[in-house]
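K.L.:
Below is the structure, and that's it, no one-letter string:
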C-alpha cells in the first residue's frame, strides 16, 4: 500500500495531522494505530476514565511501568498511555491547559525559532472551539471543543474559596499566557447539543468527523515494528496486526510522521536503527544513523497527593449506595450531558508560587473529587477527595531506551524522579501550601480524616518520607526527541529528524523543556503547526 503520508500513532498529534493533511483531496494519508477505534462508550463518557486509568485490565491503555526509581524508595512507577484512536486524549482528565508564555519563549531562546508564545498562539486558537467564544487568546471555530465544566461539585468551589482565604488570587482563565491563580479547569468536552457532555478527544475532534474521506485510511490494531529506508530516506512503516502475524508494509511517497508519544517514538526510532550507537549495538540493532539524543532528556511531572476521607456524598465514592447514586448520574448525563458522570474528576485548579520572588508559578494543584490513590489502583470504601501537587518545571532528567530488540516489548522508562534535590525541595513546599489550603476555614466541613497520616507531617523529613513513599507521575512525559539546534537535538525546528530525509517527529517528545501545565493542549498545538510546516514543504 502506498500513500503520500504515513502517520504512526493516532493519539493527540496523529489525529490532528490526519485531519489536517487529508483536507487536501489530492493527497493520500494513512493513519496507523496499535489500539482500537476509540469511539465507544468508555471513551465518550468522561467519568469512564476510572475504567481505563488503572490498567487492570488494560482497557485502551498500554499501562507501562518505569524501571525501579531510587528517588522513590526503589519503587517502579506507573505510566498509563492511551492505546486507542485518540491516544491519551481518550482516557485523560480532559484538562485544557496551555502552560506559561515563558515556556514557549524559552523554547525560542534555545534555538527553536518560530516556537515562541506569540508564534504558537495562533495554532492554539486555530484548534479551539471555546464555549466562551473568541477573543485575543481563544478561538471559536476550531475542531476541538473546549468547555466550562458541566456541574462542578460544591466541594470544588469550597476548595477555591479556601485557596482565596490563603491569599491566592482567583483566575477565570488559565490559558492567556499567565496561569497564576485558583479556579476551575476548562475541559476538552463537547458543548453542542448533539454531543453535550461527551469527551472531545483529539480523534473526536479531528478524525471521526472525516472518516468518510476517500483519501484517509485509518488502520487499527496495527503495531508499528520499524521504519523502512532507502539509504538515509525514510520510505514507510512495517506493522503487524498480531505479535506472531505477518509483516505488512505501508509506503510513504512524501514523509513518514512518527506520532507515537514521548515513550514510544524514541523506542520506534531505536528499533529502526536511529539513536545513540552504544544503545543500539548492545541489543544487536544495526546502526542506521547515530543520533545520541534519541531517548534522552525525559521530563515528567512527579505528582504527590494529599488524600482525605469526607462525609460529603456529593463526590465519587466506593460502595453500594455510591454505585446506585452514580448510575443515576449516568442516566442524567445521557439525557442532558450534565451530572457527575461528566466530571473530569480533577475539577479544581491552582498554579501557585512557592516563593513570592518567583516570576511565575512553580507548582500546580489538581483538586480531585475522589480518592484517586495510586492511579485509582488502591480502592477505599466510602467517599473522599485528593489534592495533587507537582513541580511544574522539574530539574530531573531521565531516559527512554530498549529492554530488547523485540518491538512488542515495553520501552525501558527511567524518569529519574527526584535525582535533582531541587525537585524534592519544591514538592515539600508545595505540599505544605496545599495542606494549608485544605485546612482553611472555607473547607473545614468537607475534611473528615487525613489518610496516610498526612496531617501529622510537620518537618521537612516527614514530608520527604511521604513523597518518596507515594509520589508518582501525573502523566506528562516529554522531551525524548527534543527539538533544537544543539548536539543532543533529535529534530530541527521544523520537526525533521536530523540526518534523515522524509521523516518527522510530531508529538510531546519534541518539547525541549516541559511546559508549566498539562501537555495535551500543547501537543495538539504542535501538530497544528506541524501540519502547516508539512504543507509548506510539499508546495
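P.N.:
Cool, got the structure. The shown structure was predicted, so the numbers you read here are calculated from the model rather than taken from an experiment.
K.L.:
only C-alpha atoms for contact and neighbour calcs from this point on.
P.N.:
OK.
K.L.:
Quickly note the distance from residue 104 to residue 155.
P.N.:
Per CA to CA, to the nearest Å, residue 104 is found 34 Å from residue 155.
K.L.:
separation between residue 109 and residue 513?
P.N.:
Counting by CA to CA, the gap from residue 109 to residue 513 is 12 Å.
K.L.:
Pick out whichever of the two has more residues nearby.
P.N.:
Taking other CA atoms under 10 Å, residue 109 and residue 513 do not tie; residue 513 has more neighbours (25 against 13).
K.L.:
Let me see the contact set for that one.
P.N.:
Applying CA atoms under 8 Å, 6 or more residues apart in numbering to residue 513 gives the contacts 103, 107, 299, 393, 478, 479.
K.L.:
now, among these, which is nearest to residue 346?
P.N.:
Proximity of these to residue 346 was ranked by CA to CA; the top entry is residue 393 with 20.2 Å.
K.L.:
residues in contact with the closest one?
P.N.:
301, 362, 513, 514, 515, 516.
K.L.:
repeat for residue 149
P.N.:
Residue 149 neighbours (CA under 8 Å, 6+ apart): 184, 185, 186, 187, 343, 347.
K.L.:
In this model residue 344 seems to touch the first one, though I could be wrong.
P.N.:
Put plainly, it is residue 184. No - taking CA atoms under 8 Å as the definition, residue 184 is not a contact partner of residue 344, at 10.7 Å.
K.L.:
In terms of neighbours, single out the busier of the two.
P.N.:
Between residue 184 and residue 344, residue 344 has the larger neighbour count (other CA under 10 Å), namely 27 against 24.
K.L.:
those strands in the stretch 401-539 of the chain, which residues are they?
P.N.:
411-414, 449-450, 472-473, 503-505 (DSSP state E, counting those that start in this stretch).
K.L.:
JSON lines please, covering the ones you listed and showing distance to residue 249 and mean neighbour count.
P.N.:
As requested, these are exported to JSON lines (distance: least, CA to CA, whole Å; neighbours: other CA atoms under 10 Å):
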{"stretch": "strand 411-414", "distance to residue 249": "22", "mean neighbour count": "23"}
{"stretch": "strand 449-450", "distance to residue 249": "55", "mean neighbour count": "16"}
{"stretch": "strand 472-473", "distance to residue 249": "35", "mean neighbour count": "22"}
{"stretch": "strand 503-505", "distance to residue 249": "16", "mean neighbour count": "27"}
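K.L.:
let's bring in a second model and compare:
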C-alpha cells in the first residue's frame, strides 16, 4: 500500500499547529496539509464551551496532566502540569487570558538570537494580525481589529458583568504605589491593567474555531512515534505513528507538540543528547545536546482570603450574585504586573552568580521589566464556592530557574520525564516572596479593602500570612504549597536547537513552531505570544517555499 504524501505534515493540533495549518492553507489552497493530533476532537463536548465546568477540565480526559519528578525546592512534591489533550491543545481547556509580555521580554529574545524579527517591533504585526480587539478607539499601531481571535475586557463585554470588588481591588493596588496602566495588551505591561480574555458570549474560542481548518487533513487520536530522517543530508521525509501508520512529506515536517512533547519527539527521532539516546537504544541521527534543556515554566503561590460580611454578595457562590453574565468568563478584573526594586534583586542575583558563575541569568535587572503578576479571583479553584472566599495567584513572570525534559523510554506512549526545577534560584525566591508580600499588603494593609477582606486562610498547620510575616514564613509557604502555572517553554530553544527561522539545526525540512523555541522567559500568559509566533512562522515557511508554488 502506497504511503500517503502531503506537502506539509504538522505534528500537534494545539494552538500553534492550528494557526500554521490554517494560514498555509489560506495563502496557498493548492497545498496538501496534514495535521496530526494525539488527543480527540472535543468540539461537541459541552464542557469545553462554557464557564461553569471550566475547572473540571483540569485532570479530565482532555488533559495530559503531566507529572514532574519530585521537586527538591518544593518539599519533594510532584507537580501536575496541565496541557490540553485535544484538538486546540491548551485553548480547549485554558482559562482564556490574553496578555502580551513586556516589550523588554521580546527585545531580549531578539538580542539573544540576533534576529530582530523576534523583538517586540518584529512581532507586533503578528500580534495585530491575530487579534480582533474590542476597543476600536485603541492605538491602531498596537492592536488588530480584523484578526481571528476576539479579545475583550471584562468590563467592556457586558454591563451586567460587574463584580462588586472591582473598584476596591483596583484602589488597593493604587494605594500601595502601583500605577494604573490604561493600555493593556501593548508592549508596556507594568502596573494595574484590565484583564483581557478571549471568551465571547460565555463561550470559549479554541484555536481551531478561530483559525479555520477547512481543507486541512486532520487526524485526531494520532500519537506520533517519530520523524523519519533519511539520506546523507539528513532530511525529514516522513512521520511514523505509534500504530504503524506512515505519512510522507514532500516539503516539511513541522513539530508543534508543545514544550514537553516536542523535545520527546526529537529524541525519539534520533535528535538530541547522545548519551540519552544511547541509554534507550535510539540510533543517533543528529547530536543536539540542548534538546530538552532550558525548560522555563511559570510558578505561582495560590492563597485564599476570607471576606468580611460575605452576605453582602462579594464573591461567586453568594446567593446575591446570580446574573449569568458573572460566569461567562474568568472571574477576574485586574492583572497586576509588578517590577521589583533593585535593592531586592541585586543581592539575589549576586548569590546566583556565586553559584552559577557566567551562566547566571541577569535579565531580571533589565530596567522596567515586570517580574511578578498577581490576579485576584472572585472564586476559589478546586473547591466549592459559597461566596465567603476569594483566591489570589501570585506568579513569577520571568523565572530564572531552568529545568529539563527527557525520555524515560523509547516508547512513544510513555510520558516525557519532566524536571521543572521550580524555585531553584535565589532570584526566583526573592521575587516571589516580594510579590506575595505585596499581595498580602494590598488585601490586608489598605484602607480600600480593610472593610472587605478579613484574613488569609492558611493551609492546615501553617500560620496565616500577613504583610508583616517574615521572609522565612513566606518562603516556607511557597515551598509547601507553590504550584506549576502550566506555561512550559524553551526546550528546543532558538539559537541552540533551532535557528531563527525555526529550522532544526542539522536536519533539512524540519521545523519547530511552539513554545519550545522560546529562548528566554516571556512574561504574561502565553496564548497571545504563541498566536503571534505561529503567525510569523507561517509567513516564514511560506516565503521559504514560495519558489515552489504553482
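P.N.:
In hand now; what should we look at? Owing to the predicted nature of the structure, the values given are computational and were not obtained by experimental measurement.
K.L.:
And residue 299 of structure 2, how close does it get to residue 473 of structure 2?
P.N.:
Per CA to CA, residue 299 of structure 2 is found 18 Å from residue 473 of structure 2.
K.L.:
Those two - which one has more neighbours?
P.N.:
When residue 299 of structure 2 and residue 473 are compared for neighbours, residue 299 comes out ahead with 28 against 16, by other CA under 10 Å.
K.L.:
what residue of structure 1 takes the place of the more buried one?
P.N.:
Alignment note (TM-score structural alignment): residue 299 of structure 2 maps to residue 302 of structure 1.
K.L.:
isn't its match right up against residue 470?
P.N.:
No - using CA under 8 Å as the test, residue 302 of structure 1 is too far from residue 470 to be in contact (10.4 Å).
K.L.:
ok, the contacts of residue 149 of structure 1 vs residue 310 of structure 1, which is closest?
P.N.:
Set against residue 310 of structure 1, the nearest of the contacts of residue 149 of structure 1 by CA to CA is residue 347 (16.5 Å).
K.L.:
who does the helix or strand hosting the closest one touch, helix- and strand-wise?
P.N.:
Assigned by DSSP states H and E, residue 347 of structure 1 falls within strand 346-352. If contacts are counted by 3 or more CA pairs under 8 Å, 6 or more residues apart in numbering; DSSP states H and E, strand 346-352 of structure 1 sits against helix 154-165, strand 181-184, strand 363-368.
K.L.:
Trace the shortest one over to structure 2 and give me the residue numbers.
P.N.:
Read that as strand 181-184 of structure 1. So strand 181-184 of structure 1 sits over residues 191-194 in structure 2, by TM-score structural alignment.
K.L.:
distance from that stretch to structure 1 after superposition?
P.N.:
The superposed stretch 191-194 of structure 2 is, by mean CA distance after the TM-score superposition for structure 1, a mean 1.7 Å from where its aligned residues fall in structure 1.
K.L.:
can you pull out the strands in the stretch 201-350 of structure 1?
P.N.:
Under DSSP E, counting those that start in this stretch, the stretch 201-350 of structure 1 gives strands at 216-219, 223-230, 233-240, 248-258, 274-275, 289-290, 302-309, 317-318, 346-352.
K.L.:
Looking at the ones you listed, which one is packed in the most?
P.N.:
strand 274-275 (a mean of 28; mean count of other CA atoms under 10 Å).
K.L.:
Just give me how far that one sits from the chain centre.
P.N.:
Counting by CA atoms, centre = their mean, to the nearest Å, strand 274-275 of structure 1 is centred 24 Å from the centre of its parent chain.
K.L.:
Residue in structure 2 paired with residue 355 of structure 1?
P.N.:
Residue 355 of structure 1 maps onto residue 341 in structure 2, by TM-score structural alignment.
K.L.:
likewise residue 446 of structure 1?
P.N.:
The equivalent of residue 446 of structure 1 in structure 2 is residue 452 (alignment by TM-score structural alignment).
K.L.:
One more: residue 167 of structure 1?
P.N.:
For residue 167 of structure 1, the residue aligned by TM-score structural alignment is residue 177.
K.L.:
Can you get me a residue count around its match?
P.N.:
Residue 177 of structure 2 is flanked by 11 other residues according to other CA under 10 Å.
K.L.:
same deal with the one 3 residues further on?
P.N.:
The local packing of residue 180 of structure 2 (other CA under 10 Å) involves 16 other residues.
K.L.:
can I assume residue 235 of structure 1 is in contact with residue 255?
P.N.:
Yes - between residue 235 of structure 1 and residue 255 a contact is recorded at 7.2 Å, counting by CA under 8 Å.
K.L.:
what touches both of those two?
P.N.:
Taking CA under 8 Å, 6+ apart as the criterion, residue 235 of structure 1 and residue 255 both touch residue 502.
K.L.:
Report the separation between residue 116 of structure 1 and residue 346 of structure 1.
P.N.:
For residue 116 of structure 1 relative to residue 346 of structure 1 (CA to CA), the value is 29 Å.
K.L.:
Could you find the counterpart of residue 8 of structure 2 in structure 1?
P.N.:
That one, residue 8 of structure 2, aligns with residue 5 by TM-score structural alignment.
K.L.:
Next, the contact list for that match, please.
P.N.:
Residue 5 of structure 1 touches 28, 29, 30, 252, 253, 254, 255, 256, 257, counting by CA under 8 Å, 6+ apart.
K.L.:
quick one, what contacts the last one?
P.N.:
When the contact criterion is CA under 8 Å, 6+ apart, the partners of residue 257 of structure 1 are 5, 6, 7, 8, 503, 504, 505, 506.
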